[in-house]
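Trainee: using only what follows, build the 3D model:
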Amino acid sequence: MNILNIEHVSKIFGDKTIFDDISLGVHQGDKIGILGVNGTGKSTLLKVIAGLELPDEGEVIFGRGIRTAFLPQNPEFPEGAKVLSYVTEGKQDADGGEPVSEAKTILTKLGIFDFEESVSHLSGGQKKRVALARTLVDPAEVLILDEPTNHIDNDMALWLEDYLNRFKGVLIMVTHDRYFLDRVTNKIVEIDQGKLYTYDSNYSGFLALKAQREEMELATERKRQSVLRTELEWVKRGPQGRGTKQRARLSRYEQLKDMEGPKEAQNVAMDSVGTRLGKKTIELHQICKAYGEKRLIEDFTYIILRDDRLGIIGPNGCGKSTLMKIITGRLEPDAGEVVTGDTVKIGYFAQENEDMDGDIRVIDYIRNVADYIETSSGKISASQMLERFLFTPSMQYTPLSKLSGGEKRRLYLLKVLMDAPNVLILDEPTNDLDIATLRVLEDYLDSFQGIVIAVSHDRYFLDRIAERIFAFEDGGRLTQYEGGYSDYLRARSPEEPKKTKEKTEKKSWKPKNTKLKFSYHEQREYDTIDEDIEKLEEKISEVEQLMEENSSQYTKLADLTAQKEELEQQLNEKMERWVYLNDLAERIEAQNS
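Mentor: Model (predicted):
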């Protein structure tokens, strides 16, 4: 059953095309994850579906009686709103009253316990969770969620996964939590350069299907280029060597020439940057920190090693960001000391961006750190680094206030890296960073010559980059676990039967690396196929000449027409073989070079 249709929607902001004639059908039971590089229009698409923004062209059509509920990326609240009354406002339970019990249950699951608290007194993360609760109470037939996994801890994420898996309606969401996408979605929609690509799968399946799509596009482009080269040679031969040029063939050449090849997907590129780190790094000795009666950190001692990859986890408000600020020197501990080596240069990617709403231009924001930076591939200018981070030359002169939230986050990350740190402290780096940027950041951290300390609720990210976990536990104690987040979970639940991977100690089998080569018959065909094609073209030209001479003799003309069609069929088959053989010849040559 069709719930809604997006039909031929286009949207332009200034000189930037966000959507270019996109269409999408959404059916009952669809749970859709929307992916794309920050700034490609993910949040805009959600707003268009929710009716908060109008497309420049096209329309969004809902089935009769379909209700929607929308969670914005940055929710706004009425002045003086209280938590519970805001969540239940306009909602009804089965008896027609306010669903107070359901609201309290959901708020509690999301870590909100003071139901009469003024929303204005809450932190940014708490406000987002209150807005999420309002969206989930008495849910509509279509849930539209923009970053529902930001500002929720791992237990909350598991609860939300279960809730959305049990939800019977349609889900359309933007999230960068890849485990969450894997476990909740059954369809992925990717936005890339104004176009939509739909994959009937969760995140893992999407990765495989996208690779197949890109391989097919490249194969099609190789074929187009091969045919184009043949047609170009044909055109260059000229009328003297060719006889009468065939209009259809010239038309095909022009069409091939004007076709666009597959555009390279937008992607962030990073090069390894950093400065030398000496033997002495950062030492934490008996660190304690409390606010009032709440003990956040109690007697924590650890000497950070030169190649440490640390993940810091714990519930919201437990003190993770406080620990990061103590390590960076932004906050003094109540007791204990932090000893920092002389060569330590910290890059701190804070949970909240610094003030990025002014009129300063993007290029100047980065140049304030450095005009040039040394990378593994040589010296690179601020402008070139910005291009690698998908800030085009025209965007580089845009004021910061005009950037989207995700673009600001990406720019802030670049600023941190431009300072060439040897200790990277990442406080919730997955908030508002798109998956493409996260994957490149993860690859970058693999080759980063220094220390990485990451606070994150993103289980996938921690599994990918962390080699040791510190978990905040009761009373401000930090407990050390070896491995990534999944290893931490297994260590915490020894009583549960471990799902051990079957380790069949088979010899690793590798296919024989057989070199590509022509068969005997393919080689003979390759040597003569250009001549065969030319002979067929000459025969077609001769038949066309005879058709002109016998245009009034209908019987003869019918025979000649049939003969021409047969020759053209043979020519098409030869052309297909020419493309195959030339593509094979190119791969053989590349293999031998």
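Trainee: switch to C-alpha atoms for all contacts and neighbour counts from now on
Mentor: Fine.
Trainee: okay, and His521 sits in which element?
Mentor: helix 520-549 (DSSP states H and E).
Trainee: got it, and Ala103?
Mentor: Ala103 belongs to helix 100-109, assigned by DSSP H and E.
Trainee: helix or strand right after that helix?
Mentor: For helix 100-109, the following helix or strand on the C-terminal side (DSSP H and E) is helix 124-136.
Trainee: and that next one, what does it pack against?
Mentor: strand 68-71, helix 83-88, helix 100-109 (3 or more CA pairs under 8 Å, 6 or more residues apart in numbering; DSSP states H and E).
Trainee: dump the residue contacts of Glu89.
Mentor: Residues in contact with Glu89, defined by CA atoms under 8 Å, 6 or more residues apart in numbering, are Glu98.
Trainee: again but with Gln73, I slipped
Mentor: So Gln73 contacts Ser43, Asp146, Glu147 (CA under 8 Å, 6+ apart).
Trainee: also Asp419?
Mentor: Contacts for Asp419 (CA under 8 Å, 6+ apart) come out as Gly274, Gly347, Val369, Ala370.
Trainee: try Ile152
Mentor: Leu110, Gly125, Arg129, Asn316, His457.
Trainee: here is a second sequence; please produce its structure as well for comparison:
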Amino acid sequence: MVHLLGTQAVGLDFPTRSIFRSLTVGINSGDRIGVVGRNGDGKSTLLRLLAGRLRPDTGEVIPRRDLRLGMLDQADTIDSAATIRQVVVGDRPDHEWASDARIRDVIGGLLSDLDFDAVTGTLSGGQRRRVALAALLTGDDDVLFLDEPTNHLDIEGIGWLADHLNRRWRPGDGGLVVVTHDRWFLDAVCTLTWEVHDQTVEPFEGGYAAYVLQRVERDRLAAVAEDKRQNLMRKELAWLRRGAPARTSKPRFRIDAANQLIANEPPVRDSVRLQQLATARLGKDVIDLLDVSVGYDGREVLTDVEWRIAPGERSGILGPNGAGKTTLLKLITGALEPDHGRVKRGKTVRTAVLSQQLGELAEFDHLRVRELLATKRTEYVAGGRELTPAQLLEQLGFPTALLSTPIKDLSGGQRRRLQLLMILLDEPNVLVLDEPTNDLDTDMLAAMEDLLDSWPGALLVATHDRYLLERVTDQQYAILDGRLRHLPGGVDQYLQLVAARPATGSGSGLMGSPASRAVPTEGSGSQPRISAAESRAIGKEIAAIERRMSRLQDEIARLERDMADGMVDADYVRLAAQGGQLNGLRAEVAGLEDRWLELSAAAEV
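Mentor: Sure thing, here's the model as predicted:
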């Protein structure tokens, strides 16, 4: 292990607040570090400091001599007059760069759908972002700093990037520091996690899942210590309050001790929690898409889609960028009418959409947050209590001071929280989320997932965030070649289908086009295609099996712990009975696994 880069007592202040105080961290060869924390706490600033893009006010950043650093930041610095070829490989001849396996891998993984000789000024923001990432990855840096590299990548692209970074260096070589809200990516790539908070950086071993476990344990221990401290505080303050004459005669050190306890009272950091709002009743009929087709500019985007959305259904929608996910959601919400077929909606359906953009707030930019909330009702029932919109907003992480802030001055994450609250205040019973993770930090994502756990209506989610998709939905569908396909095997099945798509063309003669990721449509081959009703029935049975298996695994784990205790107590009669019960549970799990595989195979037809 070789030390690559470090900070020594770094301090940094912005005009309105302090970002870091006496920060000392280090990066060693082989480190793969994920950076998490609330929006605005300094994650991107930390990367810019480490990469040398920003100078600290105090202290210093010390790199190893001749260290090569590369950074993908959030600013768009690509020359709009240059071609993709010039940005990515410069003036090197084709035979030179094409013989480099790493460069071919990067171009195939990120730019396969683009014309290599296209001028970057004609590209969309997301395409330019991919070009910038490709230009960075084709280099040979010792340490990479990546600020939100998964933005504008679909699930396949995110999977490719994780695999590339895991193979980029030999074990123990190179260094990686990445800021991202994609928790699946953090788990797939990172071996260390840095949490940025309260002007410092706290390290944790492992990726996101390990970080969460350690943070929960840290908070538990802190709660124990805090409980003891609060007990001492109450005793001290009770002693100090015993009559005015007595207070003046108390020993000074006792007063100082109590004041110190009060002064050290920490602010609440994890206040982003919103309880379930009352929701309008949803009837038996929700939304049915009946043989729906729709296209743009002569190109059919969705073909013969049939989907009957059930009350309380929780479904995720997968597909490459441009496959038609947003189009499908617009059909469901009524924002778009089909070219063929029809969309049938229940009489009690009240639909709300959390869209990719924040355009819903644009017309209110001239208002302050408090004034916008005043346009809604004055009280709402949440978790059995009556709360004002301002109280609900505070539970979503808005300090009271921000209520007087003009909406146009809010950060992206703050606008996202406000947008979510305004949607919930309308009390819909069908909630549609189109890329809901934009501009949200990991804490806010966890709070949103906690809210969605108790969402009583129907929930439809289109996102490239695999963690959130698997966390809040019970089943997934994919749009492949314009058709909607049920995925009993979830995201893993989707990735297998995409990987199996045959190559049918090339974009620039050097890399595959989008058609190279095509997959045979449902109904291809000699097997008869199952009906939509059969697909739904299979999906529901699979979801029920998975829930039952989860409960059985919990019961098996509990029983094994009880048997371990029985061994200590030498209670062999109880152990024999528990052993028989354990064998029965395991046999049931085995049977359920066989049935799950049988249903999955049937759903593939």
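Trainee: ok, back up a step: give me the mean deviation of the helix holding Ala103 of the first structure from the second structure.
Mentor: Here the mean offset of helix 100-109 of the first structure against the second structure after fitting is 4.2 Å, by mean CA distance after the TM-score superposition for the first structure.
Trainee: now swap in stretch 406-413 of the first structure and tell me
Mentor: Looks like 2.6 Å for stretch 406-413 of the first structure (mean CA distance after the TM-score superposition for the first structure).
Trainee: reformat the contacts of Ile152 of the first structure as CSV; add neighbour count.
Mentor: What follows is those, written out as CSV (neighbours: other CA atoms under 10 Å):
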residue, neighbour count
Leu110, 22
Gly125, 12
Arg129, 25
Asn316, 16
His457, 30
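Trainee: can I get those residues in a markdown table with distance to Ile533 of the first structure?
Mentor: Below are the contacts of Ile152 of the first structure laid out as a markdown table (distance: CA to CA, whole Å):
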| residue | distance to Ile533 of the first structure |
| --- | --- |
| Leu110 | 71 |
| Gly125 | 69 |
| Arg129 | 68 |
| Asn316 | 71 |
| His457 | 63 |
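Trainee: from those residues, pick the one nearest Asn154 of the first structure.
Mentor: For the contacts of Ile152 of the first structure, the minimum distance to Asn154 of the first structure (CA to CA) is 5.8 Å, reached by His457.
Trainee: aligned partner of the closest one in the second structure?
Mentor: Applying TM-score structural alignment, one finds that His457 of the first structure aligns to His464 in the second structure.
Trainee: so what's that match up against?
Mentor: Contacts of His464 of the second structure (CA under 8 Å, 6+ apart): Leu153, Asp154, Ile155, Leu318, Glu435.
Trainee: can you tell me which of those is closest to Trp596 of the second structure?
Mentor: Once CA to CA is applied, the member of the contacts of His464 of the second structure that ends up nearest Trp596 of the second structure is Leu318, at 21.5 Å.
Trainee: for Ala532 of the second structure, see how far away that closest one is.
Mentor: To Ala532 of the second structure, Leu318 of the second structure is 18 Å away according to CA to CA, to the nearest Å.
Trainee: the two: which has the busier surroundings?
Mentor: Taking other CA atoms under 10 Å, Leu318 of the second structure and Ala532 do not tie; Leu318 has more neighbours (29 against 16).
Trainee: now the helices and strands packed on helix 124-136 of the first structure in TSV, with mean neighbour count and distance to Gly33 of the first structure?
Mentor: Output for those, formatted as TSV (neighbours: other CA atoms under 10 Å; distance: least, CA to CA, whole Å):
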stretch	mean neighbour count	distance to Gly33 of the first structure
strand 68-71	22	14
helix 83-88	22	25
helix 100-109	18	23
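Trainee: nearest to Arg237 of the first structure, out of those?
Mentor: Closest among those, using CA to CA: strand 68-71, at 62.8 Å.
Trainee: now find how far off-centre that closest one is within its chain.
Mentor: Distance of strand 68-71 of the first structure from the chain centroid (CA atoms, centre = their mean, to the nearest Å) equals 23 Å.
Trainee: still touching in the first structure? Go through the contacts of His464 of the second structure.
Mentor: Here is what carries over to the first structure from the contacts of His464 of the second structure, by both residues aligned by TM-score structural alignment, their matches' CA atoms under 8 Å: Leu153, Asp154, Ile155, Leu318, Glu435.
Trainee: assign the alignment partner in the first structure of the first one to helix, strand or coil.
Mentor: Superposed on the first structure with TM-score structural alignment, Leu153 of the second structure falls opposite Ile152. The three-state assignment at Ile152 of the first structure reads coil, by DSSP: H, G, I helix; E, B strand; the rest coil.
Trainee: and Arg242 of the second structure, by the same measure?
Mentor: Here Arg242 of the second structure is recorded as coil under three-state DSSP.
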